[in-house]
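Engineer: Next input, structure requested:
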Amino acid sequence: MKLIDKLFNTNNLLWVTLFLNITLVTAQTAFTNSGDLKIHNNGQIGFHIDVINNGDSVENEGLAGFYNQNNSLNFSGLNQMNFENFEVDVEDDLNLFTSIGVNDEVFFTNGRINTPRIDPLVKFKFLNDNVYTGEGDNEHVDGYAQFNGDFQFSFPVGDDFEMKPLAIDNFNNSFTYTAAYFKENPNTPTTFINSFDTNSFEPSLDVISTVEFWYFEGLKDLELTLTWTNSSNISQTASNLSDLRIAGWDDVQNVWVNLGNTGTTGDLNNGTITSRIPNTNDYKIYTIASILQAGNEVVVYNGMTPDGDGLNDTLIIRGIEGIPGNQLFIYNRWGRLVYQKDNYDNSFDGIANANATIKGDKELAAGTYYYVLKLPEQEDLAGYFYINR
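Structural biologist: Next up, the predicted model:
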């Protein structure tokens, strides 16, 4: 490796490239580094065959690229390689079995960079506030990407031949973050031990996407942005962008949590949703959710647990905030009115406020109750719900 190290300079650039291409292809099926390999300032190297790195090669300068218009290429070995500038132009993709890091600029010319989804320790790493160009549905990181820096960054991640970026507003937080996109039903993920039940969610949500989800690992309060396209079927999730929310999976309570919506762009076919996440360390799995099922205007939830834990403490009626002039009546199983409120605002917490035979401000017992919801210029809604204590 000492000879190659000496040759990597601007004056010998063309000769070295030809030397590697011809000699290594005829002698072996992969370029193997077992010593110290270094690309000097302004030097360039092109790998046209597989690379196995069992040596040291982390202080490279100049440009390194993987090129093949006929076959896929593999990068493997015991140790990670780091490059200053990096290009991938591989028709059938570059497959990483060992991580690669880049300090400056990444050029997605042709083909994807694949990492094994069963091994999140293997990543394509954007190491130092670096940038990239040329990304698209056929040119992205299909698997796990890592970023370290303190500015706004959009992870060029996707699954198969579709890119679905995840972006962060990371100003003044120089930390390391990891992201991946999964075009899979959260209920049946293929590369996770556990699943993420889309029927288990906070009462402030009404529907969780069963089309896709993102993995994101972070440690700080930051803005998170998810992307949707036609394949996301957002029109089946919500009728209006204002109803959309980012949801995060709480793996302690096994429930999807409403993480809000501070802004959206686009339409129901293509767009983005952003929300401020107070502590991204609380969640690892994210997706797009809605507070109202597409086509629904009002949804009454059928259970509440008024125990003061911040979950399901009140009777939630989604969409009621936008219907002034509504009236809510709640009856016990004997048909006695126990609660009523004009312009209901999701505040019923299991305390009676009506009927002379039932003391006002009395805590209602656990059990089944019935409601009638009167809506102006619409048919009344009626049904039942449970109070669990």
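Engineer: When you work out contacts or count neighbours from here on, use the C-alpha atoms and nothing else.
Structural biologist: OK.
Engineer: Would you check that residue 153 makes contact with residue 169?
Structural biologist: Yes. Contact criterion Cα atoms under 8 Å: residue 153 and residue 169 qualify, at 6.8 Å.
Engineer: can you list residues touching both of these two?
Structural biologist: Counting by Cα atoms under 8 Å, 6 or more residues apart in numbering, residue 153 and residue 169 have no common neighbour.
Engineer: count of residues packed around residue 137?
Structural biologist: 18 (other Cα atoms under 10 Å).
Engineer: Now do the contacts for it.
Structural biologist: 158, 161, 162, 163.
Engineer: Tabulate these in CSV, adding columns for distance to residue 102, secondary structure and neighbour count.
Structural biologist: Formatted as CSV, these follow (distance: Cα to Cα, whole Å; DSSP: H, G, I helix; E, B strand; the rest coil; neighbours: other Cα atoms under 10 Å):
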residue, distance to residue 102, secondary structure, neighbour count
158, 19, strand, 27
161, 23, coil, 13
162, 23, coil, 18
163, 20, strand, 24
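Engineer: with the residues you listed in mind, which one is nearest to residue 75?
Structural biologist: Nearest to residue 75 out of the contacts of residue 137 is residue 158 (Cα to Cα; 19.7 Å).
Engineer: how far away is the closest one from residue 217?
Structural biologist: 16 Å (Cα to Cα, to the nearest Å).
Engineer: here's the other one to compare against:
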Amino acid sequence: MKTKIYYGALLLQSVLYAQTPADFVNEGNLSVAPSTLVSSYFDFSNKGTGNVINDGEFYFYGDYNNEGLFSFTTNQRTGYVVFEGSNKTIQSISGDSPSMFYDVLFNKAGTTYSFDLTNDISSQGKVNLLNGVVLMNKEQGGVFIFLKGATHINTSDKSHVDGEVTKKGNEKFRYPIGNGGYYRYAQISAPAAEADHYTGEYFLKNSNPLYPHTNKTGVIELIDAQEYWAVEQKENTQGSVLLTLSWDERTTPAALLANEAKDLRIVRWDASQKLWVDEGGVVNTSDKTVTTPVVVDGFGVFTLAKIKTDLVLPDDIVIYNGVTPNGDGSNDYFIIDNIQRYPNNSVRIYNRWGREIFKTTNYDSNGNVFRGYSENSANFKDGEKLPTGTYYYILEYEYTKDNTSRMIKKSGFLHLEND
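Structural biologist: Sure thing, here's the model as predicted:
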């Protein structure tokens, strides 16, 4: 049975006391043991001398302010913090010192947003965005960090983070971000190093005033004028990731979603060239997402765009994206129908981290095909058997029509079953 402890003006006065009739202050050491519940019904302030180690459950119904230490025991998995703000219109989460939580719950209904975050908070466990939008006020010192292993649940239009979210660690991550009452996530593949971290933020506004849509490469026909994302590498993060953006008929222009959204791509504002460039895109209509086929060339501002269909792969090339090299005569290699008509071609295949594992030219000539083994790769030994999983391919070939030749580029997912 959990012990419930309600701290008041007369309880543990050496640690907690009432500064005003509606304010509780900690100036000493406070440890909350596992299976212990603490509730603060009034505003809570942890002063600079305060040291809170929460391995139990700590509920905050008033404002929260941290100027000292608020954390949990290293390797402890029971520290749980709840922000419910039942006696506040908007619950403030503030303070100049970082707050570290294991699991944390946000549960407060609101019309626009329910939580005003100006504190640096981080979670190593599960962030339950059950109810209420968290306004991450970066200009006032707000930071929202998901540490290695951290996840989020129940994210929706009514419960997400409006502002920048940081992810640390080498795991695939979907940012719980939104703006204007819409949850509009971006997602990154697993970074190479545990120390890597990336930020993500969504803006329900036209990017054109800051990043002119007239400045674009020739393949881009139409750029999303209603929304954009900012995804950044931070500190000493090296390498790159695959990027996924979502679309939503309520925010994404209908013109971009014509033809079942098959012409969608991810585009990036190249700050050095002051130009929108095509990062490619693999469309998943069931998930309503677009994913870059390989790691992105740079970071910053991204959005969705429609490409010119007359510059896309002709219909006479058919790609089968399942490879099962088990010798049964079905999909034993990566099949690209009719590629033999275009011998001036190249195929490159990458793993989930964007590392090239296979490349060749004049594909499907004299047995020159991908059978689930590395080839001509700087990252793996030739002939090394590759593990089962999802890979990404880029096919380029020279196409001639009306006596005019041009290079066609196609990218997409490839699933390998190599047991």
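Engineer: Residue 18 of the first structure: helix or strand, and which one exactly?
Structural biologist: Here residue 18 of the first structure, judged by DSSP states H and E, is contained in helix 13-27.
Engineer: Run the chain-centre distance for that helix.
Structural biologist: 42 Å (Cα atoms, centre = their mean, to the nearest Å).
Engineer: Pull the residues that contact that helix.
Structural biologist: By Cα under 8 Å, 6+ apart, the residues outside helix 13-27 of the first structure that reach it are 4, 7, 8, 30, 31, 43, 44, 45, 46, 47, 48, 49.
Engineer: same check, this time on stretch 232-248 of the second structure
Structural biologist: 184-192, 195-200, 266, 287-300, 303-304, 352-354.
Engineer: which among those end up buried?
Structural biologist: 184-192, 196-200, 266, 289-296, 298-299, 303-304, 352-354 (16 or more other Cα atoms under 10 Å).
Engineer: Which residue ranges of the stretch 201-350 of the first structure form helices?
Structural biologist: Counting by DSSP state H, counting those that start in this stretch, one finds no helices in the stretch 201-350 of the first structure.
Engineer: would JSON lines of the contacts of residue 137 of the first structure with distance to residue 121 of the first structure be doable?
Structural biologist: Putting the contacts of residue 137 of the first structure into JSON lines (distance: Cα to Cα, whole Å) gives the following:
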{"residue": "158", "distance to residue 121 of the first structure": "17"}
{"residue": "161", "distance to residue 121 of the first structure": "23"}
{"residue": "162", "distance to residue 121 of the first structure": "23"}
{"residue": "163", "distance to residue 121 of the first structure": "21"}
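Engineer: Show me the subset of those that the second structure keeps too.
Structural biologist: When you map those onto the second structure and apply both residues aligned by TM-score structural alignment, their matches' Cα atoms under 8 Å, the shared contacts are 158, 161, 162, 163.
Engineer: Need the counterpart of the third one in the second structure.
Structural biologist: Translated: residue 162 of the first structure. By TM-score structural alignment, residue 162 of the first structure lines up with residue 182 in the second structure.
Engineer: One more: residue 249 of the first structure?
Structural biologist: Residue pairing (TM-score structural alignment): residue 249 of the first structure is matched to residue 269 of the second structure.
Engineer: My read is that its match contacts residue 277, right?
Structural biologist: Yes. Using Cα under 8 Å, residue 269 of the second structure is in contact with residue 277, at 6.4 Å.
Engineer: In terms of packing, which of these two has more residues around it?
Structural biologist: A count of neighbours by other Cα under 10 Å puts residue 269 above the other of residue 269 of the second structure and residue 277, at 24 against 20.
Engineer: what residues are up against the residue nearest to that one when sequence neighbours are not counted?
Structural biologist: Spatial nearest neighbour of residue 269 of the second structure, excluding adjacent residues (Cα to Cα, 6 or more residues apart in numbering): residue 276 at 4.4 Å. By Cα under 8 Å, 6+ apart, the contact list for residue 276 of the second structure reads 213, 215, 216, 217, 267, 268, 269, 270.
Engineer: Looking at the residues you listed, spot the one nearest residue 167 of the second structure.
Structural biologist: residue 268 (20.4 Å).
Engineer: Out of the buried ones among the contacts of stretch 232-248 of the second structure, list just those in strands.
Structural biologist: Counted as lying in strands by DSSP state E, out of these, are 186-188, 197-200, 266, 289-291, 303-304.
Engineer: of all these, which two lie farthest apart?
Structural biologist: For these, and using Cα to Cα, no pair is farther apart than 197 and 304, which are 23.3 Å apart.
Engineer: What range does stretch 242-249 of the second structure cover in the first structure?
Structural biologist: Under TM-score structural alignment, the match for stretch 242-249 of the second structure is residues 223-230.
Engineer: make that stretch 147-159 of the second structure, sorry
Structural biologist: Counting by TM-score structural alignment, stretch 147-159 of the second structure pairs with residues 127-139 of the first structure.
Engineer: Just the buried residues of the matching stretch, please?
Structural biologist: 127, 128, 129, 130, 131, 132, 135, 136, 137, 138, 139.
Engineer: again with stretch 311-318 of the second structure
Structural biologist: Using 16+ other Cα under 10 Å as the test for burial, stretch 311-318 of the second structure gives residue 313.
Engineer: Distance from it to the middle of the chain?
Structural biologist: Counting by Cα atoms, centre = their mean, stretch 311-318 of the second structure comes out at 31 Å from the chain centroid.
Engineer: ok, now stretch 27-38 of the first structure?
Structural biologist: On Cα atoms, centre = their mean, the centre of stretch 27-38 of the first structure falls 37 Å from the chain's centre.
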